[in-house]
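Visitor: Next one to model:
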Amino acid sequence: MNDRKNGAPEKIQKLLSDIGYKLNIKLSKEDEERLGLIFSDFLTGFSMMVDKGPVITVFGSSRVTPDGDEYKLGVELGRELAKLGFTVLTGGGPGLMEAVNKGAHEANGNSIGINISIPEEQPANPYASPSITINYFFVRKVLLLKYSCAYVFLPGGFGTLDEFFETVTLLQTGKIAPFPLVLVGREYWRGLMEWIDGRLKRDGLISPGDTDHLYFADTAEEAIGVIKKHIENGTIKLRPV
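Guide: Coordinates of the predicted model:
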């Protein structure tokens, strides 16, 4: 695994080294440096998210171009979420993440991005402020989920699907509160849901209620409608969480 070249801040690295020494914990130099990076990433992310609630996280592809209908939907979604008073949080990259941040930015809302450092150098989009770049995917997912009171999934590839399955697993196991998860684009998600219902549920590999928190929409307006219903019933509260 390749870590960031700039490494963890020197003070954090020294602190972890001192803790390891006092507790008589011996680590390899590589693992000590990696632990420093992980700690630094969490510290940066946690400090950025202080008093940013209520937050809704939107996931989606980095490969969608601005001339497509899905991009326009993302802009509308980000705009309407910001108008409702939510901080809009995304993975901070291009594509649908950029679209959602752009919409929130245009509505003068809080628009935050948590980008990932990868060899292909995924650029941070210009509409997220603040925006940070995280070294590890698992740290990024913690930050994207920890502060949110709802999750919206637009179409995406492996990364988006990874985030989707982690989120539904955390909902299934009660590791996160039972907030709504909205899947936008019924046609896109249909095949996956047919497999989940027709295979996982049929074979008893998941319980029938494990998908109760999933909702479906085809438009930004529909997705916003799901969010509004959960505001009305008290599942989502318009205050910091």
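
Visitor: rest of the way, CA atoms for contacts and neighbours
Guide: Will do.

Visitor: any chance you could map the helices in the chain?
Guide: Assigned by DSSP state H, the chain shows helices spanning 10-22, 29-48, 69-83, 96-106, 137-146, 158-172, 186-195, 220-232.

Visitor: so can I have a markdown table of those showing mean neighbour count and distance to residue 203?
Guide: Below are those laid out as a markdown table (neighbours: other CA atoms under 10 Å; distance: least, CA to CA, whole Å):
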| stretch | mean neighbour count | distance to residue 203 |
| --- | --- | --- |
| helix 10-22 | 14 | 46 |
| helix 29-48 | 17 | 38 |
| helix 69-83 | 23 | 34 |
| helix 96-106 | 28 | 35 |
| helix 137-146 | 18 | 29 |
| helix 158-172 | 16 | 17 |
| helix 186-195 | 13 | 11 |
| helix 220-232 | 17 | 30 |
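
Visitor: would TSV of the ones you listed with distance to residue 207 be doable?
Guide: What follows is those, written out as TSV (distance: least, CA to CA, whole Å):
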stretch	distance to residue 207
helix 10-22	42
helix 29-48	33
helix 69-83	31
helix 96-106	32
helix 137-146	23
helix 158-172	9
helix 186-195	14
helix 220-232	23
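
Visitor: to compare against the first, here's another:
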Amino acid sequence: MLRRRGQVTPGTTDQRLLDTQGSTEWLHGDPWRVMRIQSEFVEGFGALAELGPAVSVFGSSRSAPDSPEYEAGVRIGRALAGAGFAVITGGGPGAMEAANKGACEAGGVSVGLGIELPFEQGLNNYVDIGVNFRYFFVRKTMFVKYAQGFVVLPGGFGTLDELFEALTLVQTQKVTRFPIVLFGNGYWEGLVDWVRDKVVGEGKASPADLELFHVTDDVDEAVALVTKEVEL
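Guide: Model prediction:
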């Protein structure tokens, strides 16, 4: 651009870029948020693109180290690593830490995808590859995009959110050949009964949708179900 006479502006663009100490409200505007969302996708894709076969393991951050679900998480993480799969979790404590621990101790790849929360600490010590996200929906995309299946340990609202997101994606064929295994018959039987008797029974879902997931108490069965269609 050419400027002469009265159209010449004082200073240079570089000066305005480097010297400006104005309002920071632009940091909180939607256009800047779009850029941050884009950067999170780029960061996640870059970190996980060469991960190889993987399974996402979900469960409660509140599972105590001496609880049955924590022990199951360690065993599942260990078995998945032994089968040649990386283990992806939310990177936090509890059941997530357990699955990461099992994978790490078995010499597998242990991945943690953290989320910015006001009440949780950072990634657990068993994570080999870790990415922290601001936005839940970006993080959930990574869980699905880079995993060949889900194992869902007992958990709360966050675990249920991830479970039903996966079920919806499979039901609507947004993802295909994506096994979902609920681990712990005693924990999940009430939910499964409600889905069968109410959701399917009252016509809100198809009877075939009950085949979108499996329930088991057996670690070997869970690993076999979630990995059976993957060629290593």
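
Visitor: Now compute the TM-score of the two chains, please.
Guide: After superposition, the two chains reach a TM-score of 0.85 (TM-score structural alignment, normalised by the length of the second structure), with 208 aligned residues with a CA RMSD of 1.7 Å.

Visitor: middle-most residue in the second structure, spatially?
Guide: residue 143 (3.5 Å; CA atoms, centre = their mean).

Visitor: ok, and the closest non-adjacent residue to it?
Guide: Among residues not flanking residue 143 of the second structure along the chain, residue 56 sits closest, at 6.2 Å (CA to CA, 6 or more residues apart in numbering).

Visitor: Also residue 13 of the first structure?
Guide: Here the residue nearest residue 13 of the first structure, using CA to CA, 6+ apart, is residue 36, at 5.3 Å.

Visitor: Equivalent analysis for residue 120 of the second structure, please.
Guide: In space, residue 120 of the second structure is closest to residue 92, 7.6 Å off (CA to CA, 6+ apart).

Visitor: Kindly provide the distance from the nearest residue to residue 39 of the first structure once chain neighbours are set aside to residue 95 of the first structure.
Guide: In space, and not counting its chain neighbours, residue 39 of the first structure is closest to residue 12: 7.7 Å by CA to CA, 6+ apart. Applying CA to CA, to the nearest Å, the value for residue 12 of the first structure to residue 95 of the first structure is 34 Å.

Visitor: now residue 184 of the first structure
Guide: From residue 184 of the first structure to residue 95 of the first structure the distance is 15 Å (CA to CA).

Visitor: Those two: who's more crowded?
Guide: Counted by other CA atoms under 10 Å, residue 184 of the first structure and residue 95 do not tie: residue 184 has more neighbours, with 24 against 21.

Visitor: mind checking which of the helices of the first structure is nearest residue 114 of the first structure?
Guide: Smallest distance to residue 114 of the first structure across those (CA to CA): 6.7 Å, for helix 137-146.

Visitor: so how much does the closest one differ from the second structure once superposed?
Guide: After superposition onto the second structure, helix 137-146 of the first structure sits on average 0.6 Å from its aligned residues (mean CA distance after the TM-score superposition for the first structure).

Visitor: which residues are in contact with that helix?
Guide: Residues outside helix 137-146 of the first structure that contact it (CA atoms under 8 Å, 6 or more residues apart in numbering): 38, 41-42, 45-46, 57, 89-91, 114-116, 134, 163, 167, 176.

Visitor: likewise stretch 174-186 of the first structure?
Guide: 146, 149-155, 170-171, 189, 213-220, 223, 226-227, 230, 235-236.

Visitor: Can you list the buried residues in it?
Guide: Buried positions in stretch 174-186 of the first structure, judged by neighbour count with 16 or more other CA atoms under 10 Å: 176, 178, 179, 180, 181, 182, 183, 184, 185.

Visitor: Likewise for stretch 148-157 of the first structure?
Guide: Neighbour-count burial for stretch 148-157 of the first structure, counted by 16+ other CA under 10 Å, picks out 148, 149, 150, 151, 152, 153, 154, 155, 156.

Visitor: do stretch 192-202 of the second structure as well
Guide: 192, 195, 196, 200.

Visitor: tell me the contacts of residue 133 of the first structure?
Guide: Taking CA under 8 Å, 6+ apart, we find residue 133 of the first structure in contact with 114, 115, 116, 117, 124.

Visitor: So it versus residue 185 of the first structure, what's the distance?
Guide: Residue 133 of the first structure sits 28 Å away from residue 185 of the first structure, going by CA to CA.

Visitor: Go ahead and confirm residue 150 of the second structure touches residue 55.
Guide: Yes: judged on CA atoms under 8 Å, residue 150 of the second structure makes contact with residue 55 at a distance of 5.8 Å.

Visitor: hey, what's in contact with both of those two?
Guide: residue 226.

Visitor: Nearest residue to residue 64 of the second structure in space, please, no chain neighbours.
Guide: In space, residue 64 of the second structure comes closest to residue 94 once its chain neighbours are excluded; the distance is 5.9 Å by CA to CA, 6+ apart.

Visitor: List only buried entries from the contacts of residue 133 of the first structure.
Guide: Buried positions within these, assessed by neighbour count (16+ other CA under 10 Å), are 114, 115, 116, 117, 124.

Visitor: Return the subset of the residues you listed lying in strands.
Guide: Counting by DSSP state E, the part of these found in strands is 114, 115, 116.

Visitor: pretty sure the first one is in contact with residue 134, am I right?
Guide: Yes: contact status for residue 114 of the first structure versus residue 134: in contact at 6.8 Å, counting by CA under 8 Å.

Visitor: for stretch 78-85 of the first structure, the distance to its chain's centre please.
Guide: Relative to its chain's centre, stretch 78-85 of the first structure lies at 17 Å (CA atoms, centre = their mean, to the nearest Å).

Visitor: Much appreciated, bye for now.
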